[in-house]
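Chemist: From the sequence below, what's the structure:
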Amino acid sequence: MTKPAYHRILLKLSGEVLIGQQGFGVDPVAAARIASEIHEVHEMGVETAVVVGGGNFVRGVAASAHGIDRVVGDHMGMLATIINSLALQDALEKCGSQTRVVTAIEVREIAEPFIRRRAIRHLEKGRVVILAGGTGNPYFSTDTAAALRAMEIRAEVILKATKVDGIYEADPNIDPSAKMLERISHHDVLSRRLA
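Modeler: As a prediction, the model looks like this:
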């Protein structure tokens, strides 16, 4: 077996990857497929943390566009990430992975609170750590949470999995003629407002 390129990773999953063929919520088949792939990487000895979004249920920004207070919408999104984290935990454990769901908001009956040192210890003990609840603060995306948690747990890399296969010059879901960019610097992403 070849040595993995990284010892500790943070995988950022879009909530939409859990939709599968259903169009909404969590498709158990999609969750099982994703869990199987994570389990395979974890079995190679890679310490694995996962941040999963909640967009398959609700997005705070979208909810606020429909008249829901932005903070309330973001709190709804945080709860959606917990639902997704529990679904992923169930699927991972069916694959044989030991897991812990840790969350930025208090729901002690179903998940541990995020405590940096404890999360690192879970990784060191060979558990997949699923980081739920975003940052615990409104106005911050789960992408921001992924960057924050990656720094806190000292992940070597953030790997992002979404329903799109790269960075485009425009939203390919809105503009079918949008071209995928083969290479782009962080400066170009910011200057072209692609984030």
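Chemist: contacts and neighbour counts: CA atoms only from here.
Modeler: Fine.
Chemist: In which helix or strand does Val41 reside?
Modeler: helix 28-43 (DSSP states H and E).
Chemist: need the strands for this structure, in chain order.
Modeler: Taking DSSP state E as the test, the strands found in the chain are 8-13, 47-52, 99-103, 112-113, 128-132, 157-161.
Chemist: Go through these and name the closest to Leu190.
Modeler: Among the strands of the chain, strand 157-161 comes nearest to Leu190, with 17.9 Å by Cα to Cα.
Chemist: can you give me the offset of that closest one from its chain's centre?
Modeler: Using Cα atoms, centre = their mean, to the nearest Å, the mean C-alpha position of strand 157-161 is found 9 Å from that of the whole chain.
Chemist: elements contacting it?
Modeler: Using 3 or more Cα pairs under 8 Å, 6 or more residues apart in numbering; DSSP states H and E, the elements in contact with strand 157-161 are strand 8-13, helix 142-153.
Chemist: what helices or strands is the last one leaning on?
Modeler: Helix 142-153 sits against strand 8-13, strand 47-52, helix 116-124, strand 157-161, with contacts defined as 3+ Cα pairs under 8 Å, 6+ apart.
Chemist: Pull the residues that contact the shortest one.
Modeler: Think strand 157-161. 6, 8-14, 17, 146-147, 150 (Cα atoms under 8 Å, 6 or more residues apart in numbering).
Chemist: Second input sequence below; structure requested for side-by-side comparison:
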Amino acid sequence: MKRRVLLKLSGEALAGEKHTGFDEPTVTKVAKQVKTLVDQGIEVGIVIGGGNFWRGRSSENIDRTKADQIGMLATVMNCIYVSEIFRSQGMMTAVLTPFPCGEFTKGFSKDRANKYFQHNMVVFFAGGTGHPYFSTDTATVLRAIEIEADEILLAKAVDGVYDSDPKTNPDAKKFDEISIQEVIEKDLKVVDMTASILCKENKMPMLVFGLNEENSIVNAANGKINGTRVTV
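Modeler: Predicted coordinates for the structure are as follows:
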């Protein structure tokens, strides 16, 4: 049976040093790594955050539900763009959403995703869960469970799970391995609490690593992780 992974990418990471919009060289590097996985016979699903366009509520005058809807649309834009860069690198792709987007995307269903995987396509899961108050972390874990992925590859700006924020604490300790139960008990915010509990209840492991490290996605998918293994 083929291996299947769910790769989570942050929108900010795709923006590179610009911190907003897209940085094509960064996205192309990601695409080349995913192409390596596809060539190895690994099935790849992808969730992308929307932080390079929209993060939370930019104004207290905006209702939380509407703000979250804007964020969902930001992830759709990200997935359409990144899928096109993937196609330029020789991959077939599909973008699925939990709500209608005209002819831009197809509606999400497990059966449709499985059909695309059978045709060696990279499947992008855009639009989050389709509901406000749920982050793309939660969407990542939910889709990973639904498509029966073997593991989640969590590519972040930080190179693993730490006991405190390494940006503010130079003495922060990085874990090579930690259980999802410890993540929840210590509130380490690897992913949000809803996503953490989903991982625990459905025994979905995660590999957390830095996106900017050389070949980090390929290495993580092949067990050569330089970050943190989150066990269940």
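Chemist: before we move on, back to that, got a markdown table for the strands of the first structure, with mean neighbour count too?
Modeler: A markdown table is the format used below for the strands of the first structure (neighbours: other Cα atoms under 10 Å):
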| stretch | mean neighbour count |
| --- | --- |
| strand 8-13 | 23 |
| strand 47-52 | 28 |
| strand 99-103 | 23 |
| strand 112-113 | 19 |
| strand 128-132 | 28 |
| strand 157-161 | 16 |
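Chemist: So which of these is nearest Gly25 of the first structure?
Modeler: That would be strand 47-52 among the strands of the first structure, by Cα to Cα, at 13.1 Å.
Chemist: so how far is Gly130 of the second structure from Lys110 of the second structure?
Modeler: Look at Lys110 of the second structure and Gly130 of the second structure: by Cα to Cα, to the nearest Å, they are 15 Å apart.
Chemist: Revised request: answer the last question for Thr93 of the second structure.
Modeler: 21 Å.
Chemist: what's the matching range in the second structure for stretch 102-118 of the first structure?
Modeler: Aligned using TM-score structural alignment, stretch 102-118 of the first structure spans residues 96-112 in the second structure.
Chemist: Which of the residues in the matching stretch are classified as buried?
Modeler: Residues of stretch 96-112 of the second structure classed as buried: 96-99, 105-108 (neighbour count, 16 or more other Cα atoms under 10 Å).
Chemist: What is the nearest of those residues to Phe53 of the second structure?
Modeler: Among those, and counting by Cα to Cα, the member closest to Phe53 of the second structure is Thr97, at 18.1 Å.
Chemist: Quick one: residues contacting the closest one.
Modeler: Going by Cα under 8 Å, 6+ apart, Thr97 of the second structure touches 76, 105-108, 125-128, 130.
Chemist: Report the buried residues of the helix ranked longest in the second structure.
Modeler: As assigned by DSSP state H, the longest helix anywhere in the second structure is helix 64-88. For helix 64-88 of the second structure, a neighbour-count test (16+ other Cα under 10 Å) marks 67-80, 82-86 as buried.
Chemist: Whatever helix or strand Glu201 of the second structure lives in packs against which elements?
Modeler: Assigned by DSSP H and E, Glu201 of the second structure belongs to helix 193-202. When contacts are defined as 3+ Cα pairs under 8 Å, 6+ apart, helix 193-202 of the second structure sits against helix 136-146, helix 180-185.
Chemist: so where is it in the first structure?
Modeler: Per TM-score structural alignment, helix 193-202 of the second structure has no counterpart in the first structure.
Chemist: Please give the centre-to-centre distance between the helix or strand following that helix and its chain.
Modeler: Next helix or strand after helix 193-202 of the second structure toward the C-terminus (DSSP H and E): strand 206-210. Offset of strand 206-210 of the second structure from its chain centre (Cα atoms, centre = their mean): 10 Å.
Chemist: Can you name the residues in contact with strand 206-210 of the second structure?
Modeler: The contact list for strand 206-210 of the second structure (Cα under 8 Å, 6+ apart) reads 151-161, 216, 220, 225-231.
Chemist: continuing past it, what's the next helix or strand?
Modeler: Sequence order places helix 216-221 as the next helix or strand after strand 206-210 of the second structure, per DSSP H and E.
Chemist: Where does that next one end up in the first structure?
Modeler: Using TM-score structural alignment, none of the residues of the first structure align to helix 216-221 of the second structure.
Chemist: what does stretch 22-35 of the second structure give?
Modeler: Going by TM-score structural alignment: stretch 22-35 of the second structure matches residues 26-39.
Chemist: ok so, going back, out of the contacts of strand 157-161 of the first structure, which two are the most distant from each other?
Modeler: Tyr6 and Val17 (23.4 Å).
Chemist: Of these two, which one has the most company?
Modeler: Val17 (22 against 13; other Cα atoms under 10 Å).
Chemist: Mind checking which of the contacts of strand 206-210 of the second structure are buried?
Modeler: 151-156, 158-161, 216, 220, 225-231.
Chemist: The residue nearest in space to the middle of the first structure and Ala62 of the first structure: what is the separation?
Modeler: The residue lying closest to the centre of the first structure (Cα atoms, centre = their mean) is Val52, at 2.4 Å. The gap separating Val52 of the first structure from Ala62 of the first structure is 18 Å, by Cα to Cα.
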